[in-house]
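Enquirer: Pasting the sequence and the predicted coordinates here, then a few questions.
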Amino acid sequence: MHTTLIDAATLAQHIDDPQWVVLDCRHDLLNPAFGREAFAAGHLPGAQFASIDDDLSGPKTGAGSTFRGRHPLPERAALIETLRRFGIDDTTQVVAYDAHGGMYAARLWWLLRSIGHEAVAVLDGGLPAWQAAGQPVSTDVAPRAPGGITERPSLTRAVSVDDVVANLSTGGFTVVDARASDRFRGENETIDPVGGHIPGAKNRFFKDNLGADGKFKPAAQLKEEFAPLFASPSSAVMQCGSGVTACHNLLALEVAGMPGAALYPGSWSEWCAAPERPVATGA
């Protein structure tokens, strides 16, 4: 069972295994059509496309038309239906990949763990690593028979916006923001029209989890870099712009042997939508 990362050589040995499901999670925040177009142009053999917007997120508004962020979590029943459509069973080994260092594939990794599915891993280095290893890509799409995955006890934790508001007073946990430093400081209006960060948050850009080769850093190095940010993983909450790349930090913590941190799914896009919530800027 592969539960965090998998390398291209290992995946290549199982690429035709009917008990394995490979999902392409490529995406572009500024071009929603990019993922499907990139998938159609070439993908791992046998892979299926998992849309961040359509498959791995839920409605942006909740009860009373409350805005839940750009990529709120899908309802659990809808998520299970989607995973079954991909042909996933309780015993299926799932591999997620993208071409962006795992920034989107990690979302699928977290979602599967949220319904208790442990056998899910991210392709380390993504599509570039696959191609660098001399492995082929394909434009064929072969539908799979529906799967029968069921919900089991969750392997993840999540907090709500109300929890984060309350934490401003209690200081019970440390918020760690996975966005780039310019967005954290409030200097990138293209992506964040309301710039800044949650007061008291710390910044750990998700790309800092990767080495120069685009693969995750060794576990010991990740542990050394994360340790100063919080007292313990159980007292840490990961967030980002919309709850997607925060999962990259959660994956890195698992690789580092530091499990237990939570996700704030609404993240900055939900937080800054209400003017009464305080905003900090600068470093």
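Expert: Arrived safely, thanks for sending.
Enquirer: okay, CA-based contacts and neighbour counts for the rest of this
Expert: Will do.
Enquirer: just the strands in the stretch 1-150 of the chain please.
Expert: 5-6, 20-24, 48-49, 93-97, 120-123 (DSSP state E, counting those that start in this stretch).
Enquirer: Pasting the second one now:
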Amino acid sequence: MNSIVSKQWLLARMYEPDLIIVDCRFQLGSPKAGQDAFKASHIPGAIYLDLEEDLSAPIGEHGGRHPLPDPQTLAQRLGQVGISNSSRIVVYDDQGGMYASRLWWLLRWLGHDNVYVMDEGFTSWKEAGYPVTDANPVQVPSTFQYSVCKDMVVDMQTVRLNLDNPSILLVDSREPARYQGLQEPIDAKAGHIPGAINSLWKNVLNDQVTNAWKNIEQLREQLAPISEAIDSGKEVIVYCGSGVSACPNVLALYRLGYEQVKLYSGSWSDWISYEGNPVATGEE
């Protein structure tokens, strides 16, 4: 299912009235970097949505470093920037689609499937000589009606209750060293949820072209252990550090036709916030 579009595709359609372009550039550790980059230069007509201010709820005791936003609050924000239920939405970032995929997932979670991620990202767009601007976009408020797709997401309790369930496969999307417990630069504990396999989200990207996604055949080969598990009847739950970098893996599996993949939204940072949750290290 083609949820990735090329920059050429967007260039040909960027002024169509139902198309909304969203810039999701962000940089962990430098929260204002994405907003500053947007102010300096962006695709004409694009609006900016921030990972932490718009696409996450405030951090609490549990829920992870980027908790899911309240659906009504997010829907109101989408309406404020002009997104309606009839909008076609193209999202981009400059980080291989990691943050763009978060908005792709959130929109589908709210019941809006007409959303795409632009391949290769903003730098590729700019280097191709395509138009950019520093002008503030005109935002005509609209109304976004949502219907939450509850079966797209699971919580900590669901994961914990199913640790020994052979019909469920957990997929950890983080760097192998973090998964194995060899290092942990962000969260308080190192390791992974017991039973999870490791499938780094960056492996969905093409080694030869910066920030470009692999094609369907390459993805099919890359994600074979996961797709084979689904084909055998297993349920797949994907997680990462905070529910963001898992989204490219969910999107990649969606492209292969696996719409039923679930996201553990709180992910590792939520898992370790509960005393007594087991932690595994090394390979599974």
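Expert: Thanks, I have the structure now. This structure is a prediction, so every number in the text was calculated from the model and none was measured.
Enquirer: Report the TM-score for the pair.
Expert: TM-score for the superposed chains, counting by TM-score structural alignment, normalised by the length of structure 1: 0.93, backed by 278 aligned residues with a CA RMSD of 1.7 Å.
Enquirer: Could you dump the strands of the stretch 1-150 of structure 1 into a markdown table and include distance to residue 165 of structure 1 and mean neighbour count?
Expert: What follows is the strands of the stretch 1-150 of structure 1, written out as a markdown table (distance: least, CA to CA, whole Å; neighbours: other CA atoms under 10 Å):
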| stretch | distance to residue 165 of structure 1 | mean neighbour count |
| --- | --- | --- |
| strand 5-6 | 33 | 21 |
| strand 20-24 | 35 | 24 |
| strand 48-49 | 36 | 21 |
| strand 93-97 | 33 | 26 |
| strand 120-123 | 32 | 28 |
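Enquirer: Going by neighbour count, list what's buried in stretch 46-61 of structure 1.
Expert: Of the residues in stretch 46-61 of structure 1, 46-53, 55-60 count as buried by neighbour count, 16 or more other CA atoms under 10 Å.
Enquirer: likewise stretch 253-267 of structure 2?
Expert: Under 16+ other CA under 10 Å, the buried positions of stretch 253-267 of structure 2 are 253, 254, 255, 256, 258, 261, 262, 263, 264, 265, 266, 267.
Enquirer: circling back: let me have the strands of the stretch 1-150 of structure 1 in TSV, extended by distance to residue 234 of structure 1.
Expert: As requested, these are exported to TSV (distance: least, CA to CA, whole Å):
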stretch	distance to residue 234 of structure 1
strand 5-6	22
strand 20-24	30
strand 48-49	33
strand 93-97	26
strand 120-123	22
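Enquirer: wait, which of those strands is closest to residue 223 of structure 1?
Expert: Closest of the strands of the stretch 1-150 of structure 1 to residue 223 of structure 1 is strand 5-6, at 15.9 Å (criterion: CA to CA).
Enquirer: mean deviation (superposed) between the closest one and structure 2, please.
Expert: With mean CA distance after the TM-score superposition for structure 1, strand 5-6 of structure 1 departs from structure 2 by a mean of 1.0 Å once superposed.
Enquirer: mind checking how far that strand is from the chain centre?
Expert: 14 Å (CA atoms, centre = their mean, to the nearest Å).
Enquirer: what does it contact?
Expert: 95, 121, 122, 123, 124, 255 (CA atoms under 8 Å, 6 or more residues apart in numbering).
Enquirer: Structure 1: helices as residue ranges?
Expert: Counting by DSSP state H, structure 1 has helices at residues 8-14, 34-41, 76-85, 105-114, 126-132, 161-170, 181-185, 219-226, 246-255, 267-271.
Enquirer: Tabulate the ones you listed (a markdown table), appending distance to residue 282 of structure 1.
Expert: Listed next are those as a markdown table, based on distance: least, CA to CA, whole Å:
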| stretch | distance to residue 282 of structure 1 |
| --- | --- |
| helix 8-14 | 40 |
| helix 34-41 | 32 |
| helix 76-85 | 37 |
| helix 105-114 | 28 |
| helix 126-132 | 33 |
| helix 161-170 | 18 |
| helix 181-185 | 4 |
| helix 219-226 | 21 |
| helix 246-255 | 20 |
| helix 267-271 | 15 |
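Enquirer: Show me the strands in the stretch 151-284 of structure 2, by range?
Expert: Under DSSP E, counting those that start in this stretch, the stretch 151-284 of structure 2 gives strands at 153-154, 168-172, 197-198, 235-239, 262-264.
Enquirer: Can you tell me which helices and strands the fourth one packs against?
Expert: If you count contacts as 3 or more CA pairs under 8 Å, 6 or more residues apart in numbering; DSSP states H and E, strand 235-239 of structure 2 packs onto strand 168-172, helix 224-231, strand 262-264.
Enquirer: For the first one, grab the matching residue range in structure 1.
Expert: With the alignment judged by TM-score structural alignment, the segment of structure 1 matched to strand 168-172 of structure 2 spans residues 173-177.
Enquirer: So residue 20 of structure 1 is in contact with residue 92, correct?
Expert: Yes - with contacts counted by CA atoms under 8 Å, residue 20 of structure 1 reaches residue 92, the gap being 5.6 Å.
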